[in-house]
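*Asks:* with the sequence up front, the predicted model follows.
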Amino acid sequence: MTDQTEPSDRSAVRPTLHQRYIRRIEDLCRTDPGARIALRKGLRRGLDDVAHTRGMHRLITPWLPQGTETVETEQRAYFTVAALIAAQPRHSFTAAETEDDADQAGDGESVPVAAATDTTAPVPPAEAGPARRPRRSGSSLGIAFASAVVLSPGREREMRLSTAESRLNLLTRQSLDGLHRHLPASVGYLRNLDVPVDWARLLADLIAWPTRSGQISRRWLQDFYWMCAQQDQVKAAKTDDEEAAQEASDPPQ
């Protein structure tokens, strides 16, 4: 009898491999300035642009799932995400180091990067809508763009709803080449606002884009509109509560 607790195929364990890769790249960027520079040079570069990716090959190739036999589109995803991580603002790596220290001081239970970074994300009441997707699926770019909108008001830097919607829609319309070309600007915008990006989820989506771009685009858009709508409902409920409290405190006429 087959043990149902074992993964049925290689894809079932791939998210864990992605998480390990992301942690490795983040550690390199935090502890090795030379490695960070080498990875950042690969931003918007092709795999065969050896003049700018020579250092990347040394750092990334050992982590490719099938080594040199890994298909080119998958290799490109690993390179792009590594370059995006390296191109983050410098303080991002200081924050990651603080989170690592907190994890080690705790009970040893791992905390997803996006959840650990985003400490102010709104948590809608259960009755406001459907439950969030299981954390094991990660947070899509749709969640990141929605976070940029709902967490921005009152900040010095912010992203308007129309800007987020426009950028996200642009990404969903891209071919694989177009997606790799447009991601640096959009992801850089998010990280400059200190909006967390689930790198492992993005890596998985980039790998799957050639065959599942429609499904991934749908998830990004639905996640974006779902989170924005949930926040609208939270705000409306808060307004209703405040009005009810004000009416209760007003003296009778």
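*Replies:* Thanks, I have the structure now.
*Asks:* C-alpha only now, for contacts and for neighbours.
*Replies:* Noted.
*Asks:* can you give me the helices for the stretch 1-150 of the chain?
*Replies:* When secondary structure is read from DSSP state H, counting those that start in this stretch, the stretch 1-150 of the chain shows helices at 14-31, 33-40, 50-60, 72-86, 91-105, 113-117, 141-150.
*Asks:* and of those, who's closest to residue 230?
*Replies:* The stretch from those with the least distance to residue 230 (CA to CA) is helix 141-150; that distance is 9.9 Å.
*Asks:* list the buried residues in that closest one.
*Replies:* For helix 141-150, the buried set under the neighbour-count rule, 16 or more other CA atoms under 10 Å, comprises 141-150.
*Asks:* comparison target below:
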Amino acid sequence: MAMTKDDRQPFVAHLERLRDADDRAALAALRRGLGKPPGSALEMHRYVVPWLAEQERPWADAVHYLVASLFALHPQPGGSGSMGTALARVAASTGAESTERRFVGLLNCHGDDLPRHLRQAVSLAKAHDVPIDWHRLFGDLMGWNHHSRYVQRQWARDYWSLSRPVQEAEGEAHDEARAPEGARRVGRAGR
């Protein structure tokens, strides 16, 4: 799905400008927020505060700090889709069940635990060269605490719909390996 101009987040565009200008000092300052409560790394304020609403909004402010620190960890351009899509791509390249366990942990986590779970997810994506759609992530995190959990449900749909072809292929290979020798030849000829 192509991103429209309305989907672009001005704050994320600001982060992308820092990356594109190769402002290593800014990205280093933003990375100092990793593993800390959002907003507690004073070095980040210079780059984040100008983008916050005048009236404090705790969750929105926390999302700004969280996305800034995670972006600085893995600023690779070119991401598309939700975090569920990104982690499905990681799982497809590794085949590791641990990716799915971490993803389920992310879906189930409370907002207070989100920084830790997202840092793990972004680190996995970085390790496997899977870019993140930072505009989408920013928008999704703004809705993380919605009572309907629509963000978590969409991420789950994205993750398991992308991993389904891999699971089906593995299932077919497993079924074929268990079939008697003659049945394997017939099965291949019938395809």
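*Replies:* Structure received. None of these values were measured; they are calculated from a predicted model.
*Asks:* need the TM-score between these chains.
*Replies:* Comparing the two superposed chains by TM-score structural alignment, normalised by the length of the second structure, the resulting TM-score equals 0.77, with 174 aligned residues with a CA RMSD of 2.9 Å.
*Asks:* ok so, going back, same list (the helices of the stretch 1-150 of the first structure) but as a markdown table, adding distance to residue 223 of the first structure.
*Replies:* Putting the helices of the stretch 1-150 of the first structure into a markdown table (distance: least, CA to CA, whole Å) gives the following:
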| stretch | distance to residue 223 of the first structure |
| --- | --- |
| helix 14-31 | 19 |
| helix 33-40 | 29 |
| helix 50-60 | 30 |
| helix 72-86 | 21 |
| helix 91-105 | 24 |
| helix 113-117 | 15 |
| helix 141-150 | 5 |
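*Asks:* most tightly surrounded among those?
*Replies:* Mean neighbour counts were compared across the helices of the stretch 1-150 of the first structure using mean count of other CA atoms under 10 Å; the top stretch is helix 141-150, at a mean of 26.
*Asks:* what's the offset of that one from the middle of its chain?
*Replies:* In terms of CA atoms, centre = their mean, to the nearest Å, the centre of helix 141-150 of the first structure is found 10 Å from the chain centre.
*Asks:* any idea which of the helices of the stretch 1-150 of the first structure gets closest to residue 183 of the first structure?
*Replies:* When the helices of the stretch 1-150 of the first structure are compared (using CA to CA), the closest one is helix 72-86, at 8.5 Å.
*Asks:* average gap between that closest one and the second structure?
*Replies:* Once the two are superposed, helix 72-86 of the first structure sits an average of 0.8 Å from its aligned residues in the second structure (mean CA distance after the TM-score superposition for the first structure).
*Asks:* next: stretch 205-215 of the first structure.
*Replies:* Superposed on the second structure, stretch 205-215 of the first structure shows a mean distance to its aligned partners of 2.2 Å (mean CA distance after the TM-score superposition for the first structure).
*Asks:* of all the residues in that stretch, which ones are buried?
*Replies:* Judged by neighbour count (16+ other CA under 10 Å), stretch 205-215 of the first structure contains these buried residues: 205-209, 213.
*Asks:* and the residues you listed, which two are the farthest apart?
*Replies:* In those, two members sit farther apart than any others by CA to CA. They are 207 and 213, at 9.9 Å.
*Asks:* mind checking how far the aligned partner of residue 69 of the first structure in the second structure is from residue 73 of the second structure?
*Replies:* When the structures are aligned by TM-score structural alignment, the residue of the second structure matched to residue 69 of the first structure is residue 55. In this view, residue 55 of the second structure and residue 73 of the second structure are 28 Å apart by CA to CA, to the nearest Å.
*Asks:* higher neighbour count, these two?
*Replies:* Neighbours were tallied for residue 55 of the second structure and for residue 73 using other CA atoms under 10 Å; the higher tally belongs to residue 73 (19 against 6).
*Asks:* in space, what's closest to that one - neighbours in sequence excluded?
*Replies:* Counting by CA to CA, 6 or more residues apart in numbering, residue 73 of the second structure lies nearest to residue 31, which is 6.1 Å off, once chain neighbours are set aside.
*Asks:* quick one: residues contacting the one you found.
*Replies:* With contact set as CA atoms under 8 Å, 6 or more residues apart in numbering, residue 31 of the second structure has these partners: 68-70, 72-73.
*Asks:* the first structure: which residue goes with that one?
*Replies:* Correspondence of residue 31 of the second structure to the first structure, assessed by TM-score structural alignment: residue 40.
*Asks:* looking at the second structure, which helix is longest?
*Replies:* Taking DSSP state H as the assignment, the helix of the second structure that covers the most residues is helix 150-178.
*Asks:* report the buried residues of the helix or strand just after that one.
*Replies:* Going down the chain from helix 150-178 of the second structure, the next helix or strand is helix 181-189, by DSSP states H and E. Going by neighbour count (16+ other CA under 10 Å), nothing in helix 181-189 of the second structure comes out as buried.
*Asks:* what secondary structure does the nearest residue to residue 77 of the second structure once chain neighbours are set aside sit in?
*Replies:* Closest residue to residue 77 of the second structure apart from its sequence neighbours, by CA to CA, 6+ apart: residue 131 at 6.3 Å. The three-state assignment at residue 131 of the second structure reads coil, by DSSP: H, G, I helix; E, B strand; the rest coil.
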